[in-house]
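**Q** quick one: sequence plus predicted model below, questions after.
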Amino acid sequence: MTPTTASSPAAADFQSIPDMIRAHALAEPGRRALLEEQGGATQALSYGELDRLMDQVAVALQRDGVQPGQAIAVCASSSVLYAAVFLGALRAGVVVAPLAPGSTPEALARMIDDAGARLLFTDAAAAATVADAGLGRVPRIALDGSPVGTPLAHWLAGADARPARVEIEPAWPFNIIYSSGTTGTPKGIVQSHGMRSAHVSRGAVYGYGPESLTLLSTPLYSNTTLVVFFPTLAFGGSVFLMPKFDAAAYLRLAQQHRMSHTMLVPVQYQRLMTRPDFDAHDLGATHMKFCTSAPFHAELKADVLARWPGGLVEFYGMTEGGGTCILNAHLNPDKLHTVGQPAEGHDIRLIDDAGQEVPPGEAGEVVGHSAGMMTGYHGQPEKTREAEWFAPDGKRFIRTGDVGRFDAEGFLSLFDRKKDMIISGGFNIYPSDLEALLRSHPAVAEAAVVGMPSVEWGETPVAFVVLQPGVDVAAEALRQWLNERVGKTQRLAALHLINELPRSAIGKVLKRELRDAYAAR
């Protein structure tokens, strides 16, 4: 695993995240770092305790012969011990591959093999998947004391152990995030310590500090979570980890612990804002709320701004890095239909199918360049090349696959994933346009539109709709309602009512599953 240095900050400006945590542990060892709820009671790990536990993990890895640049895998639900193992591995220069417990056994085996993981840290949440994965001789360590492997307490080095010092460099690999997208084939995105340092550096403007408490209910294997998790600790704040999202529990904990920061995906915001008891909770300590990973509709942003104190920031970007757009929604209430403007120092451009930049005002595929860019897809150089675009001067950009347009003030509006765009009879149809129109119907809670093969048109749009609770409307009536309001080329060939849209763990609608289900009919 040998990353380049092209996307890393200068070594002189670099401080590793493990070193930042040690500095907090030396300055205020008793300050809370990590929290979780067990059996109705809050359990906390101070910075001093976290620092010692990180040392124990690092020493045990060195004892077991895991070298800097080699990888371990973690497949478990979020917990304080999960976080400590992740951070301790980083202190030893070891790369972490955080994996989803909901993966299929086959996908889990492929990812562990692809990462070359020397050890697997797991728990009861992943026990069935791990048992069926056929992982051979990869040693397993149980984070929760369940019989899935050697208990973590037995594996750890002694409490007084101190690891050999590892001088981490910005270009070294930090983690491998596996993203299957809609293809179902895992791709390992290698992110460097320098890339994570770039994420941390922008945290200063969001008010992280020793008094901060960040409540996280998205999983630690997701980049969505990590872009908030690491800056909180780097600035000396506290992180409260929920093993899974539950709207009622989230609101209770946010009020009880005076939450200052949080990251949620759009479907979580939706579920919170529609709860009858939402306004009964005191969320006045909230300083900043973040959102990313899936389309965040303007009407939902407006509702959050109106009813939830504190700022609201939407990040648009990819786990692969490249470029990020940021919408400070509380400062730009007239731009809620956009994903904001390019972050400082980020170069975002739009290109056509031939790889040429489009003229101002025209739509094109979004590509980005920044200090935070993946080294590449682990072990997949061809996939890496497919994800790259080079400007005429040789500057490297990451392709997003999204189609968008800049307005006169430099705010980016997105239309759709390029691969989700439907070409029917030679005309481009953006599913997001049809989805937005469907959502405007009072009976519709959620909608997704996909392109299906058509002998006559090549492709034709088909909709999947979730109705509002207690509402009854015929699918055909809803289809006709939409078709009366769109052009001939946009008309739906079919509309299906379903109980819920299939989503990933971080809320992305899995359109591949909708296509497969429709094709199976």
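**A** Sure, I can see it.

**Q** rest of the way, CA atoms for contacts and neighbours
**A** OK.

**Q** so P210 touches G236, yeah?
**A** Yes. Applying CA atoms under 8 Å, one finds P210 in contact with G236, separated by 4.6 Å.

**Q** the more surrounded of the two?
**A** In this view P210 and G236 are compared by other CA atoms under 10 Å, and G236 has more residues nearby, 25 against 18.

**Q** here comes the other one, which I'd like you to weigh against the first:
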Amino acid sequence: MHGLPRKLFFRELKKIKWQRKFATTAARRDEFILKSTLPDVVIPKMSITEKLWQDKSSFWNLVALESVETKKTYTYEQLHRYSANFATFLLKHGLKPGDVVAVMLPNCPEFPVAALGTLQAGCVLATINHIYKEFEVGHHATIAEPKIIVTIPECYDSVVKGLKSAKNNSKIVIVEHANTKTPSGTIKYSEIAENGDADYALLDKIERNEDDIALIPFSSGTTGLPKGVQITYKNILAAMEIMQRKETCFPKLSSSTFQDIVPCILPFYHIYGMIVTLLGHLSKGCKLVTLSSFSASLYLNLLKTQDVTLLYVVPPVAILLGKHPDVSSEHFRKVRHVICGAAPLAASDAEAILEKSNGNLEFSQGYGTTETTSLASVWFKGTKIEDYDCSGVPMASIKLKFIDPLNGNTIPIGQTGEICVGGPVIMKGYHKNLESTKDCMTEDGFFKTGDLGHYCDKPGHGLKITDRIKELIKVKGLQVAPAELESILRSHPKVAEAAVIGVPHEFYGEIPKAFVILKKDVKIPAGELQDFVASKVASFKRIEEVVFVNDIPKTASGKILRRDLKKMYA
């Protein structure tokens, strides 16, 4: 990992004059580790569903979920009952604890029923983006090997083709729509969840260990194709405890007289949407309002017509809120906190929101990765922030350190290096990928994020992300793996070689740009290659520009030098 390719990739970093004072003792090395100022959390010895429903008596009859599009709602009592029904169905139809259930749904009230039911049955929840196509579904299914997949009629064809390519015989559960025909041979969600029966005696017998895998979301890590991330029961329980510390707990416990309202635009298949928005707020009895896909008009109307109190956003949405001419203080009239994550946001964009809200809310950037289960850093409530470019301070039980990306040596706090995160929220590893797991972990158990940054301990400053080492492209806060697009391009009969990089985009953050070497004596319009890729991937992964070249810079071992491409063409 620290051989010639990596040195070439970071040759510019050699110009930085590191001023280190290394020590050889373990105690001295601790001086290079930044620990949270909050006491470590105590991870409870209970199941995730027990933790989730700990305070249910306060909000049992309140609305838990409401769909903006369909107006469908579930109360907390219904969510609890339907999840138990779904869990019972799984166990009585041959699944055992540890078997995988894949959920390929948009944000909707039915998603948490399938997710929580899967966990209650002791099964492993694998999440798949509902706009994925055959190639992507097949890749995920090959890794996760689900026994059942839950989806919607619109995704059925992609699911069937993807499962076939993965040689997987999963049963398919369909979340039906009104006036939509359910494909033959599938299982109706309504029959097993909303109209099913729960066997609580059976469910009470389920036992899982804290190191067992609970969740497999997908991440590109620092390089390569998307990988399944093994999130354990301990990881999730630790994340929930950390988020509930009063300094970083943004929702309030609901009651008969108060309920936080939270628009859910962050996809539940993503770790941010799943752990932070879904589990973090269901446990407090919030009303979660789901949008199946982002629509600026629906979202802004929601902010105007409902008394929204908490906003969890990604940079494109934050920019929209700050720059859209129709957004005014009225949209933020009840909002207490705005938390932005998934990619860095410029301070000016944060300040634009604060200006429109007349300073009546707190804005915080947070930092985390799929591999850290949840946020690793965020601003404590009530902090006077001096630099909105920063992503806060370490949360309870979280440790940060920074390493020289050329040699892996730990460097002093305050200097720029690769951000590494430690604590009880660090994933177990990449599913069926020991090599990638070893590559991304330090010897002392820190996860190497692939992001460059530094920490400033001045009041109102904190963790600042300055660059990205990892190859992945961030489009609207979503991960796009260059290697995935390159493999599709190379599969075209007229393409000899291809490389993909991310280039800046004012609204999306980045967009994919491809460099293609054609085979000898052939021609093809760039648009045809763009369409070829678009037919195989989700819309946010589409290549926005194709450049035909005669050479693609590589190392001696064949690794694409993406930074050289960016210098040459972007």
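**A** Sure, I can see it. Computed from a prediction, not measured in an experiment: that's the story for all the values here.

**Q** touching, V166 of structure 1 and L90? I think so.
**A** No. At 9.6 Å, V166 of structure 1 does not count as touching L90 under the criterion of CA under 8 Å.

**Q** more neighbours, these two?
**A** Each of V166 of structure 1 and L90 has its neighbours counted (other CA under 10 Å); L90 has more, 27 against 13.

**Q** that one pairs with which position in structure 2?
**A** For L90 of structure 1, the aligned position in structure 2 is L119, judged by TM-score structural alignment.

**Q** now that match: how far from K432 of structure 2?
**A** In this view, L119 of structure 2 and K432 of structure 2 are 21 Å apart by CA to CA, to the nearest Å.

**Q** contacting residues for P112 of structure 2?
**A** Residues in contact with P112 of structure 2 (CA atoms under 8 Å, 6 or more residues apart in numbering) are L79, S83, L278.

**Q** trace the last one over to structure 1, please.
**A** The reference is to L278 of structure 2. Aligned by TM-score structural alignment, L278 of structure 2 pairs with F229 of structure 1.

**Q** tell me, how many residues neighbour its match?
**A** 24.

**Q** surely it is within a strand?
**A** No. Judged by DSSP: H, G, I helix; E, B strand; the rest coil, F229 of structure 1 forms no part of a strand; its state is helix.

**Q** you'd agree it is up against S238?
**A** No. With contact defined as CA under 8 Å, F229 of structure 1 does not reach S238; the gap is 9.2 Å.

**Q** okay, and the common contacts of those two?
**A** Taking CA under 8 Å, 6+ apart as the contact rule, F229 of structure 1 and S238 both touch T214.

**Q** wait, is the match of L90 of structure 1 part of a strand?
**A** No. Assessed with three-state DSSP, L119 of structure 2 is helix; it does not lie in a strand.

**Q** if I look at it, how far off is D212 of structure 2?
**A** 11 Å.

**Q** the aligned partner of K399 of structure 2 in structure 1 - how many residues pack around it?
**A** Counting by TM-score structural alignment, K399 of structure 2 lines up with D347 in structure 1. Residues lying near D347 of structure 1 (other CA under 10 Å) number 17.

**Q** excluding chain neighbours, what is closest to D347 of structure 1?
**A** With sequence-adjacent residues excluded and distances taken as CA to CA, 6 or more residues apart in numbering, D347 of structure 1 is closest to H369, at 5.1 Å.

**Q** and the one you found, what pairs with it in structure 2?
**A** So H369 of structure 1 corresponds to G422, using TM-score structural alignment.

**Q** check V265 of structure 1 too.
**A** Checking TM-score structural alignment: V265 of structure 1 goes with V314.
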